[in-house]
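# Following is a predicted model, sequence given first.
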Amino acid sequence: MTERISAREAIALVTDSFAELPVPEGEFPPDGPLSWEGYGDARARAAGRTGEEESVVCGTATFGTASFGTTIDGREPLGPVTAVLVAFEFGFLGGSLGERTGDRLEAAYDHARTHRLPVVSLVATGGSRMQEGMLALTQLQRVARQSALTREAGLAQIAVLRDPTTGGGWATLGAGADVTLALPGAQVAFAGSRVRPPDADPAAYTAEAQVAAGSADALVPTDGLREALALWLDLLTRPAAGAAPVPAALGDATDPPATGWEAVQRARAAGRPRAEAYLDAYFTRRAAIRGDRCGGADDGVLCGFGRAHDGRTVAYAAQRGTPTRPAGYRTAARLVRMAGRLGVPVLTLVDTPGAANDADAERQGAGPAIADLFAAVAGARTPVTTLVIGEGGSGGALALAAPGNTWATPDSYFSVIAPEAAAAILKRPVGEVRATADRLRIRPQDLLDLGVIRGISPYRPTS
């Protein structure tokens, strides 16, 4: 279990400055809206212990200046980022949500939209406040609406899951954020510790389990939280203008392949540059998102946001040369839609022999996942740029490709199906696989002639 700290300690840990927002006014009966005997005394004791009047502290904060010093990656910093900060005080009735908590959260979100600020939530809560009954539970709807309005306004939301994060706080502020970070060892689950089945596996209710299941993006230790938040806020508030530039090809090959089979061999070569090399060359810093928020994660697809060399933010989704699993497609779709809401252009790197076709992939919804990514790219609000850096295997690769703005490297190919599979389907002998590769016209120059791609990196089109 991670160390529990107060709301004020958490604020001091991650911010450079903090100014509390005015507390909304309103009458509150001595024992609350349900006249729950002893509730007023319990609130008074909680206030005495914590120094707070409610379970959440809201204000505006600056991030970034102290996190990086005077420069970022050898460059002048882009400046501090101001955000609305929400910090839960678990010592106040278990960080539970009641009507007054909802008042404060609504006011904080309204301030964020009015002043065009991102929202950071430092969550530590046991759920809804029983002493206020259903009136407390309905605060989740109130919070969800504020989050949705803020999302529609194109403002980023980042959550940090402290210990514990359970119940409605996890199911709204935590899991509903654009980016969800978690402290190692934190208890994170919808079900609190006192309401789980007696034979439940305790490991399933942890931050580590939520990251593994794709429900949270990353584990961040306490001493790395200030820098992580500063970086995420910097990336999500400084989008690049226009489409993402096409990366330059990194491989040794400079001329297009002579034959279709040579194109296949180049793309399958073990020493060919892969996604990590392209991302390292393209960005000075980057931060990853993980998971499809449906219980799955695919390490074969890298997704996140990065700072390009011009200092602006570009989102990326990059295949790593493995068969892409349903969770990978759903995570990429999540990335494209998030980037669209935030006004960030997208770079995709295509490199897969195709979609995973095992039984588990079918059970996990391979077809719907691919369809969802096709839809996300087709309806993208911001420009999408694609570079094929290796194998372009059928629809499993095409789902990640931008219509009208796809490029290819000299050591890549794109095909309706792998030459070996094509020959088998056409009932051709194994000896005709190479000839089939030529017939499919899968070389980069073939793709250019056919109008499938715009150009061969590092070359540019003539018009």
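Structure received. Numbering: from 1, shown residues only.

# Going by C-alpha atoms from here, please, whenever you check contacts or count neighbours.
Noted.

# Tell me which other helices or strands the host helix or strand of residue 372 touches.
For residue 372, the host element (DSSP states H and E) is helix 366-378. Judged by 3 or more CA pairs under 8 Å, 6 or more residues apart in numbering; DSSP states H and E, helix 366-378 is in contact with helix 326-342.

# which helices and strands does the helix it packs on pack with?
strand 301-308, strand 313-319, helix 366-378.

# for these, which one sits closest to residue 411?
strand 313-319 (15.4 Å; CA to CA).

# Spit out the contact partners of the residue at minimal distance from the centre of the chain.
The C-alpha lying nearest the average C-alpha coordinate of the chain belongs to residue 289 (CA atoms, centre = their mean; 3.4 Å). Going by CA atoms under 8 Å, 6 or more residues apart in numbering, residue 289 touches 179, 217, 218, 303, 304, 335.

# Residue 322 too?
Per CA under 8 Å, 6+ apart, neighbours of residue 322: 300, 351, 352, 353, 354.

# another structure for you, compare them:
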Amino acid sequence: MRHFLDFEKPLAELEGKIEELRRTTDAGGIDVAEEVGRLSDKAEKLLSATYAKLTPWQKTQVARHPDRPKCLDYVHALIEGFTPLAGDRAFADDAAVVGGMGRFRGRAVMVLGTEKGADTESRVRHNFGMARPEGYRKARRLMELAGRFGLPVLSFVDTAGAFPGIEAEARGQAEAIARSIEACLDAPVPVVSTIIGEGGSGGAIALAAADRVLMLEHSIYSVISPEGCASILWRDAAQASTAADALKLTAQDLSRLALIDAVVAEPLGGAHRNAAAAIGAVGDKVAECLEPLLALDSGTLKARRREKFLEMGRHGVA
């Protein structure tokens, strides 16, 4: 059963009528093909109009849609012979961060990502994509391994942020995130990151300090969640919509600010309506961005990456 967001209620009613008419036909009733066709055209126009003018808060809802393809969906569709690697070699394995080796369009790569899970059981197992220190230390270990063997790094980010629990702080959450960012910046191989859903704070940057940062059209990337921002500024999480406007967290905002490198178009109605098309579009864009980076030596890669992020700071000051 399709899950509709609050702003999609008119669309839900229309698609409900279409489904009801189709059941009438299936049950041997009158031929309603013409009416179904008319309503389907109306639904498509309504869908197009709705998604052409989404507010930042509505885009936040789309980015969090439960049916939106997750990190492992991208990995299984785009990476051949994926072999997962586990553990940080210091404390434990964190299922919120997944990683391993495989082949992307014939080329050996290292893959990293944050996995939210697709149902209750997997969401609990992956801690809703919120990594603990051992997750970021695993990411760092795999990036260093990639550098040792000359494997480009592809990352797929979808997290509300790093896990804020006391035990995570006690084990050095901030240091682990900082070291993971450092590993991204210091990688002697190409790094291409894609924000496929939520890109929350340092928990996202830890896997996205890359040569090329891509965002899906309806994904978000911000220093804090809209609810968190609203709670701090207005002491009222109900102001999340206002906070979302102020945070400039949409792919379109971040592209205008030159904080990301490209926006990947989603199928009409969002990636959750056609996961295969969305994943295919991401694969094509990743391949396009990766190809010119492969021709650069490690020194040039690191120097350009460093300059890229320094320039963001200069832009912000200006």
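Yes, it's here. Since we're looking at a predicted model, the values are computed, not measured.

# TM-score for this pair?
TM-score of the superposed chains, computed with TM-score structural alignment, normalised by the length of the second structure, equals 0.62; 209 aligned residues with a CA RMSD of 2.2 Å.

# once aligned to the second structure, how far is the helix holding residue 372 of the first structure on average?
Compared with the second structure after the fit, helix 366-378 of the first structure shows a mean deviation of 0.8 Å (mean CA distance after the TM-score superposition for the first structure).

# That helix corresponds to what range in the second structure?
Mapping helix 366-378 of the first structure onto the second structure (TM-score structural alignment) gives residues 173-185.

# now swap in stretch 296-307 of the first structure and tell me
So stretch 296-307 of the first structure sits over residues 92-103 in the second structure, by TM-score structural alignment.

# mind checking the end-to-end distance for that stretch?
Its first and final residues considered, stretch 92-103 of the second structure spans 26 Å by CA to CA, to the nearest Å.

# Next, the buried residues of that stretch.
Within stretch 92-103 of the second structure, the residues that count as buried by 16 or more other CA atoms under 10 Å are 93, 94, 95, 96, 97, 98, 99, 100, 101, 102, 103.

# how far out from the middle of the chain is it?
Mean C-alpha position of stretch 92-103 of the second structure versus that of the full chain (CA atoms, centre = their mean, to the nearest Å) differs by 16 Å.

# so how far is residue 183 of the second structure from residue 198 of the second structure?
Per CA to CA, residue 198 of the second structure is found 22 Å from residue 183 of the second structure.

# between those two, who's got more neighbours?
Under the criterion of other CA atoms under 10 Å, the comparison of residue 198 of the second structure against residue 183 puts residue 198 first, with 27 against 22.

# Aligned to that one, what sits in the first structure?
For residue 198 of the second structure, the aligned position in the first structure is residue 391, judged by TM-score structural alignment.

# Likewise for residue 244 of the second structure?
By TM-score structural alignment, residue 244 of the second structure lines up with residue 437.

# neighbours around its match, how many?
24.

# Which helix or strand contains it?
With DSSP H and E as the test, residue 437 of the first structure turns up in helix 433-440.

# What are the buried residues along whichever helix or strand comes after that helix?
Next along the chain after helix 433-440 of the first structure, taking DSSP H and E as the criterion, comes helix 444-450. For helix 444-450 of the first structure, burial by neighbour count (16+ other CA under 10 Å) applies to 444, 445, 446, 447, 448.

# Then stretch 11-26 of the second structure?
11, 12, 14, 15, 18, 21, 22.
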